[in-house]
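Chemist: need a structure here:
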Amino acid sequence: MLKKWGMVPFILIPLALSAETKIGYIDSQRILSGYRGGGEITQEINTALQDWEKKATTLKQEIEQMIQEYESQSVMLSEKSREEKRAAIEEKQREYQEFIQRIWGAGGEAETKQREIMQPFVEKINEIINQIGESEGYTMIFDIAGMGVVYANDDLDLTQKILDELNKEYVEEEEEVFAGFQNIEFYVLRLKEMNKEAQDCGCGQDIKEKLRAALIAMENYKEVRATKITNAFTLANVTLSEDKLTEEDVKTVGRYAYADFMIMGEVEKTGEIITVRISVIDMKKEEIVKTAEVKSSGEREEDIIPMVSNLAAEILPSMKKD
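Modeler: Alright, predicted model coming up:
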């Protein structure tokens, strides 16, 4: 789940000594992999690294291009010109190596950035560890990840207790009850634009936003948080955009996002007429429970909004919990 960054040590400070020694331990690797917000952290780190990765790729491509040009032109060049080109290649290679070392070397900018992003998470864990240590009378709490521990009594393992506290906000949100009735959580994906006219008007995103707004307006219907969807894409290792997902991709993302229903579809525009086709996936059954097709009477807002309202009304009866 967590990629492109290594372990960040937790500051496990020995707690006040007591008459009776009480020792516990955690496995920070399990905490990192079991934290429900880990995907969001990974996404933030990967986003921060993208510019550096692009720069490294560009430098490498420039070197390859220079070498290719040198090899293809070598026989036609004077010795002086060949030396100048070789020197230019060597200089570019030095620039590339220095850049790699500055960014990804020990103590480099990538490591610094990763620690900066991780710091709030690390502080949160240390706060929980200290709270447990003080309230339950622990003398010391160790992190056994990477220590080569041969044996440790499971009764001393506090990892799950730390994870439960860290993930509490996610569990509470999933168990949220509105007026005695559990909310139905859904997510509408950007619709696939089936022709150039639909692409030119951005119909896929426009219909998505209008449909989600129509559903949110209904009592007890709630959209899955965007951060949960981002996290789900990361955990599912799905890199395609929303409108490019297959049905199986959507089901996988829906499982990780703990959605009740996922809504996918396509849109086509011919002249002033917009055609929308929708599939509703019940994540408990993991199958399509409703398909619908609607057409607008025109391309103006006053034509599209009633169409989307009719679409919402048509699919709502299928979006019920058993």
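Chemist: hey, let's count contacts and neighbours off CA atoms from now on
Modeler: Will do.
Chemist: endpoint to endpoint, stretch 216-231 covers what distance?
Modeler: End-to-end distance of stretch 216-231 (C-alpha to C-alpha, to the nearest Å): 21 Å.
Chemist: same deal with stretch 64-83?
Modeler: By C-alpha to C-alpha, the extent of stretch 64-83 from end to end equals 17 Å.
Chemist: following up with a second sequence; could you model it the same way so I can compare the two?
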Amino acid sequence: MKKFFILLVLSILWQSEASAQKIGYTDMEFITSKMPEYLAAQTEMKKFSEKWAKEIQDKFGEIDRMQRAYMAEEILLTEELKRKRQSEIKEKELEAGEYNSKIFGMDGLMFQKKKELMKPVLEKVQRAVTKVCSQRRLDFMFDKSSDIGMLYTNPKHDYSDYVMEELGIDPKANKASGSEKPEQPVNVPANTSPKQKSTTSKLK
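Modeler: Model prediction:
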């Protein structure tokens, strides 16, 4: 798949050069990191992530208490009571696992909330990109922070400043901090229980 994208980019570059079409690139990761709307959405997402993670941690904490209580009393329980307690614990584990998947699983509530919060930001950026491309008569603009990446980037084709100006962001004021790596979006992995450190580590 990656080879396909490289061939596609090469093909576009060759065709563009042949027909004198203009190509530009921009750094969306850097641009969005300077947008107040994006940072506000990130903060809101983190609040939801922490809230839901706490709820799941509480569920698994209850299961842990039930298991410890069962182990302490097991020798005193009849076979019927043992089966009943084991069934209750298993039911709680299943419930907690399903809730975890519902929140952080693929197309879960966290994914939906991220789409909802990011939609206005992405639409605003897209409008700015479209306007800049129209004003500068660009035929193609690539995002060098995307997975496809760039084979070669000539600074004279970097239109990030124009997009930032269109968004009302002063490019010169942000040049000093441009080398700092922007905060990454909250990304909570699917099917991860609070008993594993990976869930909470993603919320930092």
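Chemist: overlay the chains and give the TM-score.
Modeler: Superposed pair, TM-score by TM-score structural alignment, normalised by the length of structure 2: 0.67. Supporting alignment: 156 aligned residues with a C-alpha RMSD of 2.7 Å.
Chemist: tell me where structure 2 has helices.
Modeler: 2-18, 28-33, 36-73, 79-104, 109-135, 160-166, 171-175, 197-201 (DSSP state H).
Chemist: to S146 of structure 2, which of those lies closest?
Modeler: Minimum separation from S146 of structure 2 across those (C-alpha to C-alpha) falls at helix 28-33, 8.1 Å.
Chemist: from I128 of structure 1, how far out is the equivalent of S134 of structure 2 over in structure 1?
Modeler: Taking TM-score structural alignment, S134 of structure 2 has E134 as its aligned residue in structure 1. E134 of structure 1 is 10 Å from I128 of structure 1, where distance means C-alpha to C-alpha.
Chemist: and for D164 of structure 1?
Modeler: 10 Å.
Chemist: can you check A313 of structure 1 too?
Modeler: 46 Å.
Chemist: of the two, which one has the most company?
Modeler: I128 (17 against 14; other C-alpha atoms under 10 Å).
Chemist: what is the neighbour count of the residue nearest to that one when sequence neighbours are not counted?
Modeler: Once flanking residues are discounted, I128 of structure 1 sits nearest to I162: 6.7 Å by C-alpha to C-alpha, 6 or more residues apart in numbering. The burial count assigned to I162 of structure 1 is 20, neighbours taken as other C-alpha under 10 Å.
Chemist: now do K144 of structure 2
Modeler: The number of residues packed near K144 of structure 2 is 18, by other C-alpha under 10 Å.
Chemist: that one and T26 touch, don't they?
Modeler: Yes: the pair K144 of structure 2 and T26 passes the contact test of C-alpha atoms under 8 Å, sitting 6.2 Å apart.
Chemist: buried residues, stretch 52-71 of structure 2. List them.
Modeler: 52-53, 55-57, 59-60, 63, 66-67, 70 (16 or more other C-alpha atoms under 10 Å).
Chemist: count of neighbours near Y35 of structure 1?
Modeler: With other C-alpha under 10 Å as criterion, Y35 of structure 1 counts 17.
Chemist: do you know how far it is from K269 of structure 1?
Modeler: On the measure of C-alpha to C-alpha, Y35 of structure 1 and K269 of structure 1 end up 43 Å apart.
Chemist: cool, F142 of structure 1 as well?
Modeler: Between F142 of structure 1 and K269 of structure 1 the computed distance is 62 Å (C-alpha to C-alpha).
Chemist: of these two, who's got more company?
Modeler: K269 (22 against 19).
Chemist: residue in structure 2 matching that one?
Modeler: Checking TM-score structural alignment: K269 of structure 1 goes with nothing.
Chemist: SS state for K269 of structure 1?
Modeler: At K269 of structure 1 the chain is in strand, as set by DSSP: H, G, I helix; E, B strand; the rest coil.
Chemist: I'd guessed it sits against E197; true?
Modeler: Yes: in this structure, K269 of structure 1 is within contact of E197 by C-alpha under 8 Å, at 5.5 Å.
Chemist: what's the counterpart of F4 of structure 2 in structure 1?
Modeler: Under TM-score structural alignment, F4 of structure 2 pairs with no residue in structure 1.
Chemist: if I look at F4 of structure 2, how far off is T26 of structure 2?
Modeler: Applying C-alpha to C-alpha to F4 of structure 2 and T26 of structure 2 gives a distance of 22 Å.
Chemist: equivalent analysis for I56 of structure 2, please.
Modeler: Taking C-alpha to C-alpha, one finds I56 of structure 2 at 39 Å from T26 of structure 2.
Chemist: again with L138 of structure 2
Modeler: Taken as C-alpha to C-alpha, the span from L138 of structure 2 to T26 of structure 2 is 12 Å.
Chemist: neighbour count for those two, which is higher?
Modeler: Per other C-alpha under 10 Å, whichever of L138 of structure 2 and T26 has more neighbours is T26, with 22 against 15.
Chemist: tell me who's in contact with the more buried one.
Modeler: Contacts here follow C-alpha atoms under 8 Å, 6 or more residues apart in numbering; on that basis T26 of structure 2 touches 141-144, 158-160.
Chemist: put the buried members of the residues you listed into a ChimeraX selection.
Modeler: Listed next is the ChimeraX selection for buried residues among the contacts of T26 of structure 2, using 16+ other C-alpha under 10 Å:
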select :141,142,143,144,158,159,160
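Chemist: need the contacts of T26 of structure 2 in CSV with distance to L122 of structure 2, can you?
Modeler: Shown next, in CSV, are these (distance: C-alpha to C-alpha, whole Å):
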residue, distance to L122 of structure 2
M141, 16
F142, 15
D143, 13
K144, 16
D158, 19
Y159, 17
S160, 15
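Chemist: so which of the contacts of T26 of structure 2 sit within strands?
Modeler: Counted as lying in strands by DSSP state E, out of those, are 141-143.
Chemist: pretty sure R277 of structure 1 is touching V308, no?
Modeler: No: counting by C-alpha under 8 Å, R277 of structure 1 does not reach V308; the two are 11.1 Å apart.
Chemist: who's more crowded, these two?
Modeler: Applying other C-alpha under 10 Å to R277 of structure 1 and V308 shows that V308 carries more neighbours, namely 23 against 17.
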